[in-house]
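Chemist: give me a model of this one.
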Amino acid sequence: IIIAQFLFLDAEGKGKDIKFYINTPGGSVTAGMAIYDTMQYVKSDVSTICVGIAASMGAVLLAAGARGKRFSLPNSEILIHQVMGGFEGQASDIKIHSEHILRIREKLNKILAKHTGQPISTIEKDTDRDHFMSADEAVKYGIVDKVIIK
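Modeler: As a prediction, the model looks like this:
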């Protein structure tokens, strides 16, 4: 439904920014990548606003907003980490899935590096384990541009 809303707002908005409020513990990487691709596709700028938490794929989407239009409320938290998954089956299938998840990790790290301005080596190190940030730390990291204070 988010993708449909982006497309509708882009078509109807005539150049107006699309505001995307994010409060999520994360979720499916494939669903998140579909949202990411749509954010990059629409002509309208997508302004991202973290309200609560932007974890995992949510942090990637938060960072992917239009430069200068990525915000966080002061008590929000941001979490980046490497992609997770679990598999069972034959050894050959497990190998296929493990190679796939490593490719996804590499893709997400490149996306974070692109949108934050951090070197890929920093992203790889910081996403190796759960890396929580406050709103102010997320500004310094390049995930958001500004903390919104009344």
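
Chemist: only C-alpha atoms from now on, for both contacts and neighbour counts.
Modeler: Noted.

Chemist: neighbours around Gly27, how many?
Modeler: 12 (other C-alpha atoms under 10 Å).

Chemist: mind checking the SS state of the residue nearest the centre of the chain?
Modeler: The C-alpha lying nearest the average C-alpha coordinate of the chain belongs to Val60 (C-alpha atoms, centre = their mean; 1.2 Å). Secondary structure, DSSP: H, G, I helix; E, B strand; the rest coil: Val60 is helix.

Chemist: pretty sure it contacts Leu112?
Modeler: Yes - Val60 lies in contact with Leu112 (C-alpha atoms under 8 Å); the separation is 6.3 Å.

Chemist: what are the ranges of the helices in this structure?
Modeler: For the chain, the helices defined by DSSP state H occupy 2-13, 29-41, 57-63, 91-116, 120-126, 135-141.

Chemist: taking helix 29-41 as reference, get the angle to the first one.
Modeler: Helix 2-13 runs at 10 degrees relative to helix 29-41, counting by axes from the mean of the first three to the mean of the last three C-alpha atoms, to 10 degrees.

Chemist: another for comparison:
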Amino acid sequence: MKKFWNWVKNEEGRTLYLDGVIAEESWFGDEVTPRQFKSELMNEGGDITIWINSPGGDVFAASQIYNMLMDYKGQVTVKIDGIAASAASVIAMAGSEVFMSPVSMMMIHNPMTIAFGDTAEMKKAIQMLSEVKESIINAYELKTGLSRIKLSHMMDAESWFNSKKAVELGFADGIMFQNESEETSPEEGMIYSQMAVVNSFLHKLPQREKKTGTDISILDKRLELLKF
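Modeler: From the prediction side, this is the model:
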């Protein structure tokens, strides 16, 4: 297992860097990696700071890390300096305080998997994804206080938040490098969804492509660029 985390210790205390994909190889059923991560986390006490810049990854790894951090006795401060998307956003919810860079982003969406088999196996996969989604909502709900229905809808839409919107919704507690006297204006926060981006793109297509429908391959290629 390639380590996706790095501990640094200085006069300010211990800092954990999560940079890149969370567990490029799934650690589901793996006993070594989770134990190693927990050992390094619990090796010393005191407050810790976690810097996150990750597009996400293994939801099982993220869930276990979330649990370990929630159970940690010291203060856990999370700082998002780039992106905390998908599984990485779950880990961020374990922070006693969560701060985002003014130029950082957070993304939440429905869990995904690859499945094969007959109808029964497909139904099992759907049920599994549904349960995983509910478990993820538990973490979001605990941090934000938002309703499960609203959180579910945001995950369905694959929602992207800038720092101000994340604070407004309760996913973050503050914005880094901002003076305490500065107030965040709710109207300045922005939330983006994949569907909104696609719809906006379709409205900007040349009318001749909409009317004739002859250049479907070009349209498909353009839509492909919108996938995250």
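
Chemist: need the TM-score between these chains.
Modeler: Laid over one another, the chains give 0.89 as their TM-score (TM-score structural alignment, normalised by the length of structure 1), with 146 aligned residues with a C-alpha RMSD of 1.7 Å.

Chemist: sorry, back to before: trace the residue nearest to the centre of structure 1 over to structure 2, please.
Modeler: Alignment note (TM-score structural alignment): Val60 of structure 1 maps to Val90 of structure 2.

Chemist: so its match sits right up against Ala62, yeah?
Modeler: Yes - counting by C-alpha under 8 Å, Val90 of structure 2 touches Ala62, with 6.5 Å between them.

Chemist: how about residues contacting stretch 11-26 of structure 1?
Modeler: With contact meaning C-alpha atoms under 8 Å, 6 or more residues apart in numbering, stretch 11-26 of structure 1 is reached by 6, 9-10, 43-59, 62.

Chemist: determine the longest strand present in structure 2.
Modeler: Using DSSP state E, we find that the single longest strand of structure 2 is strand 76-85.

Chemist: now that strand on structure 1. Mean distance?
Modeler: Here the mean offset of strand 76-85 of structure 2 against structure 1 after fitting is 0.7 Å, by mean C-alpha distance after the TM-score superposition for structure 1.

Chemist: quick one: distance of that strand to the chain centre.
Modeler: Distance of strand 76-85 of structure 2 from its chain centroid, counting by C-alpha atoms, centre = their mean, to the nearest Å, is 9 Å.

Chemist: cool, and stretch 70-82 of structure 1?
Modeler: Computed by C-alpha atoms, centre = their mean, the chain-centroid distance of stretch 70-82 of structure 1 equals 10 Å.

Chemist: one more: stretch 201-221 of structure 2?
Modeler: 32 Å.

Chemist: contact partners for Lys69 of structure 1?
Modeler: Contacts of Lys69 of structure 1 (C-alpha under 8 Å, 6+ apart): 46-48, 144-145.

Chemist: which of these are buried, as a ChimeraX select command?
Modeler: Selection of buried members from these for ChimeraX, criterion 16 or more other C-alpha atoms under 10 Å:
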select :46,47,48,144,145
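
Chemist: export the contacts of Lys69 of structure 1 to TSV and tack on distance to His131 of structure 1?
Modeler: What follows is the contacts of Lys69 of structure 1, written out as TSV (distance: C-alpha to C-alpha, whole Å):
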residue	distance to His131 of structure 1
Val46	25
Ser47	23
Thr48	20
Val144	15
Asp145	19
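
Chemist: quick check, nearest of the contacts of Lys69 of structure 1 to Ile78 of structure 1?
Modeler: Taking C-alpha to C-alpha as the measure, Ile78 of structure 1 lies nearest Val144 of these, at 9.8 Å.

Chemist: which position in structure 2 pairs with the closest one?
Modeler: Using TM-score structural alignment, the equivalent of Val144 of structure 1 in structure 2 is Ala172.
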